[in-house]
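Colleague: with the sequence up front, the predicted model follows.
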Amino acid sequence: MAYVYVNLLVENPDTMAAYREKAGAALQKHGATVLVSAPSQTVIEGRRDETGIGVLLEFADVDAAKAWINDPELQETHALRRSAGKSAITLLG
C-alpha cells in the first residue's frame, strides 16, 4: 500500500466545488480510496505551515499514486484543485 496526504487551503469555494465533482472519478480511475477527509487539522507537535482540509488517500502501491497525479487525462482536474487555493500533496510510501 501507498498513502497520499493532501493539505488543501481553499481560497475559491466555487472552484473547489467544481473540483470535487471530478475528483471522485479521478481517484477511482487509479484505485484510490479516501480514508479520511477532515475539514480542519490541528498540529499537536512541532511546527508547520497553514493547514486546511486534510485528506488521506490509499493506493495499491506507489506506482498507482504516481499514475494518478501524473495522468495526462486528469490534468484539467488537478488544475481545478490548484486554482481553488493552495495544496500540498505528499506521497507516503
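Modeller: Received, thanks.
Colleague: all contacts plus neighbour counts: C-alpha atoms, from now on.
Modeller: Will do.
Colleague: roughly how far apart are residue 27 and residue 77?
Modeller: Residue 27 sits 11 Å away from residue 77 when distances are taken as Cα to Cα, to the nearest Å.
Colleague: which helix in the chain runs the most residues?
Modeller: helix 13-29 (DSSP state H).
Colleague: list the buried ones in it?
Modeller: Neighbour-count burial for helix 13-29, counted by 16 or more other Cα atoms under 10 Å, picks out 15, 16, 19, 22, 23, 26, 27.
Colleague: stretch 81-93 too?
Modeller: 81, 82, 83, 84, 86, 87.
Colleague: residues in contact with the nearest residue to the first one once chain neighbours are set aside?
Modeller: Translated: residue 81. Ranked by Cα to Cα, 6 or more residues apart in numbering and with sequence neighbours excluded, the top spatial neighbour of residue 81 is residue 19, at 5.7 Å. If you count contacts by Cα atoms under 8 Å, 6 or more residues apart in numbering, residue 19 has them with 77, 78, 80, 81.
Colleague: and here is the other one:
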Amino acid sequence: MTAFFVSRIKVNDPTKMQEYAAATGPTIAAHGGKLVLRGASSATLIGDEAKQHMTSVVQFPDLDALNAWFNSPDYQQHARLRDEAGEMQFVSYQAPAA
C-alpha cells in the first residue's frame, strides 16, 4: 500500500533548510519516493496559525520503502543539518487507511 511521509517544519535557518532539502532530495528518490507537495500554507482554516511552518508530503511505494529511506545511512548522515535547520515533526501514513 502507498505510504506518505508528512513533515511540518518551523524553519530556524533558511540557508541550512535549503542545504538540507538539496542534500536529502536524492536520498528520497533512491528509495522510490516522490515529492507531492512542499511549501508554506496559503491560509489556516482551523487551529493554530500555520504561517510560520512549511509542510512537505512525499509519496513512497509502501511503508517498507519509507522506513528504509528514513533509516538509511544516506539520509541519516544529514540529521545534524536537519536539526540545525529547524524544528520538525515527521509523520508516516499508509493509504488506504486501515
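Modeller: Yep, that arrived. All values derive from a computational prediction rather than experimental measurement.
Colleague: end-to-end on stretch 23-34 of structure 2?
Modeller: End-to-end for stretch 23-34 of structure 2, by Cα to Cα: 15 Å.
Colleague: repeat for stretch 54-71 of structure 2
Modeller: For stretch 54-71 of structure 2, the end-to-end distance is 23 Å (Cα to Cα).
Colleague: where do the helices of structure 1 begin and end?
Modeller: 13-29, 62-70, 75-84.
Colleague: equivalent range in structure 2 for the longest one?
Modeller: Spelled out, that is helix 13-29 of structure 1. Aligned using TM-score structural alignment, helix 13-29 of structure 1 spans residues 14-30 in structure 2.
Colleague: check stretch 53-68 of structure 1 too.
Modeller: The aligned range for stretch 53-68 of structure 1 is 54-69, by TM-score structural alignment.
Colleague: what comes into contact with that stretch?
Modeller: 1-11, 27-28, 31-41, 75, 92, 94.
Colleague: of those residues, just the buried ones, PyMOL syntax please.
Modeller: The PyMOL command for the buried members of the contacts of stretch 54-69 of structure 2 (criterion: 16+ other Cα under 10 Å) is given here:
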select buried, resi 2+3+4+5+6+7+8+9+10+11+27+28+31+33+34+75+94
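Colleague: find the nearest non-adjacent residue to residue 55 of structure 1, please.
Modeller: residue 37 (4.4 Å).
Colleague: from residue 3 of structure 2, how far off is the closest residue to residue 33 of structure 2 other than its chain neighbours?
Modeller: Distances taken as Cα to Cα, 6+ apart place residue 60 nearest to residue 33 of structure 2, at 4.5 Å, with adjacent residues excluded. Separation of residue 60 of structure 2 from residue 3 of structure 2 (Cα to Cα): 5 Å.
Colleague: go ahead and confirm residue 44 of structure 2 touches residue 52.
Modeller: No. Using Cα atoms under 8 Å, residue 44 of structure 2 is not in contact with residue 52; the gap is 10.9 Å.
Colleague: what's residue 1 of structure 1 in contact with, if anything?
Modeller: 58, 59, 60, 61, 62, 93.
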